[in-house]
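Student: Model the structure of this input:
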Amino acid sequence: MIYVVIPVHNRKQYTRTCLQCLRGQTYPSVQTIIVDDGSTDGTDAMVQTEFPEAVLLKGDGNLWWTEATNVGIRYAFHKAPANEENFILTLNDDTEVGPDYVAQLLATYREHGPCLVGSVSVDSANPARLEYAGTRVNLRWTGEVDLASQQYQNQYSRLKSGPTALRSDSLPGRGVLIPFRVLHEIGLFDSRRFTHYMADIEFSVRAHKAGFPLMVSVLAVVREHVHATGLDVKGTLSLGQFVRGMFSMRSSTYLKPRFYFALRHSPTHLLYFLLDVARMFTGYTLRRYKSRTLKAGL
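Tutor: Reported below is the predicted structural model:
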């Protein structure tokens, strides 16, 4: 059985679309678990009325992504049949998938498992644009190579012409198939240190260190609404907004989880963290410069 765990909060239309995609999966043994963390927009009523086959669990608004995901995982542990190979599939509600999505993830697992299997992601507004296809990570010096841009020039057609699965050094939680045995061996997502952002990356790195390969299934494609997630960190932000984002739990540049990640996984600890902060400022500066240059050229 595959248990799809989706944390949601006040994005009813995204949640509806995502659930419609999951309802049409060709793989039959799928149970969707929605963890509604205190939505006030009628998400819970919509799920109960339109998708009665989904399990609806509720939070009070303080679970955030990580603990909401753990709530769904614990429910799956309790309900899973003992005589089957069971999986968790983490997924965000601002995503859409094709009917063979789950089947493709499972096919990659059957070929390369035991492992974690992540998804390729593309821009829902432009599916030819590749957003994610794995990473190469240097845990000593905070170097990270984004394969989507560096190796495939953000073109899904280039990726699709190669192997059907790629190895990665980390995986985002936006579509990751996790066998129960991994969770039993390394534990759940760390909701104390990684409340919202980086819990997925930290978990995948922890699993990799425990000996489980991280694979990306080229044919398991997630169409993501790229402007719907978190705080915008593009060059349109002022310096003040960018700095404030480093102290906001809603921001991907939030410093606290990055500090804990450095302490837990990098052999250089504080140096890794400082280099990571420097890398973020450098990236922001370059994006800001590019944004101003484009405006000046108009």
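
Student: from here on, contacts and neighbour counts on C-alpha atoms
Tutor: Fine.

Student: is it true that residue 35 touches residue 73?
Tutor: No - at 10.2 Å, residue 35 does not count as touching residue 73 under the criterion of C-alpha atoms under 8 Å.

Student: Distance-wise, check the residue lying closest to residue 208 once chain neighbours are set aside relative to residue 110.
Tutor: In space, and not counting its chain neighbours, residue 208 is closest to residue 214: 6.6 Å by C-alpha to C-alpha, 6 or more residues apart in numbering. Applying C-alpha to C-alpha, to the nearest Å, the value for residue 214 to residue 110 is 13 Å.

Student: Another sequence for comparison is provided below:
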Amino acid sequence: MAVISIIIPVRNRKEYTRHILDQIYTQISQTNLDNISVIVIDDGSTDGTPEIICAQFPEVKLIQGDGSLWWTGAICLGMEYALEKLSSDYFVWVNDDISISEEFLMNLNDICDSPVNCNRIIGGIVRDRTYPDWIVFSGMVNKKLIRSLDFFAKEETKEVDTLNGNIAIIPRSVVDKIGLPDSDKFQHYGGDFEFVLRAKNAGFSVVLSRKIQAITDYQMTDFIRYMPPWMQWKIQPNLSKRKEIIIGFTNLKSHYNIWHQVNINSYGAKYIPSWKYFIFYFRQIIKVLSSDFWSQNKIDQEINNYFKQQNVPSAIAKAIMSQINSK
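Tutor: The predicted structure is shown next:
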């Protein structure tokens, strides 16, 4: 059987960490899949996460950071460990805030044991618990996120351009050829997209499979924080919240921070001059502020089109529009 390493980056979310590890080890014990190892990279948690791991899950290979790794740096450390210490054939990225399907590890093992998958990256899908037909994390085709199960109407596995890192299966052949994710340019956001794009450009296939599934409790607030900044600006009711949106452009925890956006837009460039970041920043600030002068029809049309693209459940869409119109 293939040697598989599940790599989970965590920080200060002990209940999430406990939950995902409990699921994984329950399935391992039920299926006798002793070819699967779990590597957890704890990036400086102060809430007792590493202590819980050591006490309740002694089988975990625990790597501890100092709080400066972020997502991509943690993933790289885990992959290095899996490569050098465990001689892994497959590296499996898993985020801690999901609940894996009952057949997750069996399907994972079948995928990794199939010779057809030794040269392709396979992504899984994460669905919302309340609205299970809504895919909240998956992949992208033609710069559009895959949000509906209709994508798999004819095939269980389909080719895509890139993947979210919430669930991704990477064969060793990919790492041997292109190395690890770029933790310098993409410290927190974008490390998954960039790595998968680089693999595809190197000739590897990238597919999304509905056989690898999980669910998560995706709240309306989660959806809002991934909306474009100007849309968030229209939703937020007060100055303090709007200030947070502006700060987000220079906050690594924000998906729209300028380094992530400029680096992914300039993907493949060997050098990106600093002025590009400044120009991008000021253009985004102007767009956010100018949205206060747009007609309500334009705002409604833009946001409703966005909802349609994202396959947003009607209850969530109505609640957000009600919040905007009540301002």
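
Student: The residue nearest to residue 208 of the first structure pairs with which position in the second structure?
Tutor: Under the alignment (TM-score structural alignment), residue 214 of the first structure maps onto residue 206 of the second structure.

Student: Strands of the stretch 51-200 of the second structure, start to end?
Tutor: Remark: strands assigned in the stretch 51-200 of the second structure by DSSP state E, counting those that start in this stretch are 61-65, 90-94, 99-100, 120-128, 135-137, 139-141, 144-145, 157-159, 162-163, 167-171.

Student: which one in the second structure is aligned with residue 49 of the first structure?
Tutor: Alignment note (TM-score structural alignment): residue 49 of the first structure maps to residue 55 of the second structure.

Student: nope, residue 123 of the first structure is what I was after
Tutor: In the second structure, residue 123 of the first structure lines up with residue 128, judged by TM-score structural alignment.

Student: where exactly do the helices run in the second structure?
Tutor: In the second structure, the segments counted as helices under DSSP state H are 14-31, 49-56, 70-84, 104-113, 172-178, 191-201, 220-225, 229-235, 239-247, 258-265, 274-290, 296-309, 314-325.

Student: rewinding a little: quick one, what contacts the match of residue 214 of the first structure?
Tutor: 120-123, 159-162, 196, 200 (C-alpha atoms under 8 Å, 6 or more residues apart in numbering).

Student: Which of these ranks first by neighbour count?
Tutor: Among those, the one with the most neighbours (other C-alpha atoms under 10 Å) is residue 123, at 31 neighbours.

Student: now that residue: how far from residue 4 of the second structure?
Tutor: For residue 123 of the second structure relative to residue 4 of the second structure (C-alpha to C-alpha), the value is 15 Å.

Student: for residue 133 of the second structure, what are its contacts?
Tutor: Shown in contact with residue 133 of the second structure (C-alpha under 8 Å, 6+ apart): 127, 148-149.

Student: any idea which of these is closest to residue 321 of the second structure?
Tutor: When the contacts of residue 133 of the second structure are compared for distance to residue 321 of the second structure (C-alpha to C-alpha), residue 148 wins out at 21.5 Å.

Student: Go through the second structure and flag its longest strand.
Tutor: strand 205-216 (DSSP state E).

Student: on that earlier part again, I'd say the match of residue 123 of the first structure and residue 213 touch.
Tutor: No - Residue 128 of the second structure is beyond contact range of residue 213, at 10.9 Å (criterion: C-alpha under 8 Å).

Student: of these two, who's got more company?
Tutor: Neighbours per residue (other C-alpha under 10 Å) separate residue 128 of the second structure from residue 213, with residue 213 holding more: 21 against 18.

Student: check contacts around that one.
Tutor: Applying C-alpha under 8 Å, 6+ apart to residue 213 of the second structure gives the contacts 100-101, 104, 124-127.

Student: could you redo the last one with a cut-off of 10 Å?
Tutor: Each residue near residue 213 of the second structure by C-alpha atoms under 10 Å, 6 or more residues apart in numbering is listed here: 98-104, 107, 123-127, 138, 167.

Student: neighbours of the closest residue to it other than its chain neighbours, just the number please.
Tutor: Using C-alpha to C-alpha, 6+ apart and skipping residues adjacent in sequence, the residue nearest residue 213 of the second structure is residue 125, 5.0 Å away. Neighbour count of residue 125 of the second structure, defined by other C-alpha under 10 Å: 25.

Student: now residue 204 of the second structure
Tutor: Neighbours around residue 204 of the second structure, by other C-alpha under 10 Å: 18.

Student: Also residue 49 of the second structure?
Tutor: For residue 49 of the second structure, the neighbour count with other C-alpha under 10 Å is 21.

Student: and what of the one 4 residues further on?
Tutor: Counted by other C-alpha under 10 Å, the residues lying close to residue 53 of the second structure total 20.

Student: And residue 207 of the first structure, by the same measure?
Tutor: By the measure other C-alpha under 10 Å, the count of residues near residue 207 of the first structure is 22.

Student: picking up where we left off before, distance of the match of residue 49 of the first structure relative to residue 18 of the second structure?
Tutor: Residue 55 of the second structure is 11 Å from residue 18 of the second structure, by C-alpha to C-alpha.

Student: So between the two, which is more surrounded?
Tutor: Shown here are residue 55 of the second structure and residue 18; by other C-alpha under 10 Å, residue 18 has more neighbours (16 against 9).

Student: Just to check, the more buried one is in contact with residue 53?
Tutor: Yes - Residue 18 of the second structure is in contact with residue 53 according to C-alpha atoms under 10 Å; the separation is 7.4 Å.

Student: What's residue 97 of the first structure aligned with over in the second structure?
Tutor: Matched by TM-score structural alignment, residue 97 of the first structure corresponds to residue 100 in the second structure.

Student: any idea what sits nearest that match, other than its immediate chain neighbours?
Tutor: Distance criterion C-alpha to C-alpha, 6+ apart; nearest residue to residue 100 of the second structure, sequence neighbours excluded, is residue 214 at 4.2 Å.

Student: Check residue 257 of the first structure too.
Tutor: residue 194 (5.3 Å).

Student: Now do the same contact list for the equivalent of the one you found over in the second structure.
Tutor: With TM-score structural alignment as the criterion, residue 194 of the first structure lines up with residue 186 in the second structure. Contacts were defined as C-alpha under 10 Å, 6+ apart; by that measure residue 186 of the second structure touches 70-73, 192-195, 252, 259-261, 263-264.

Student: Distance check, residue 186 of the second structure against residue 255 of the second structure.
Tutor: Going from residue 186 of the second structure to residue 255 of the second structure by C-alpha to C-alpha gives 11 Å.
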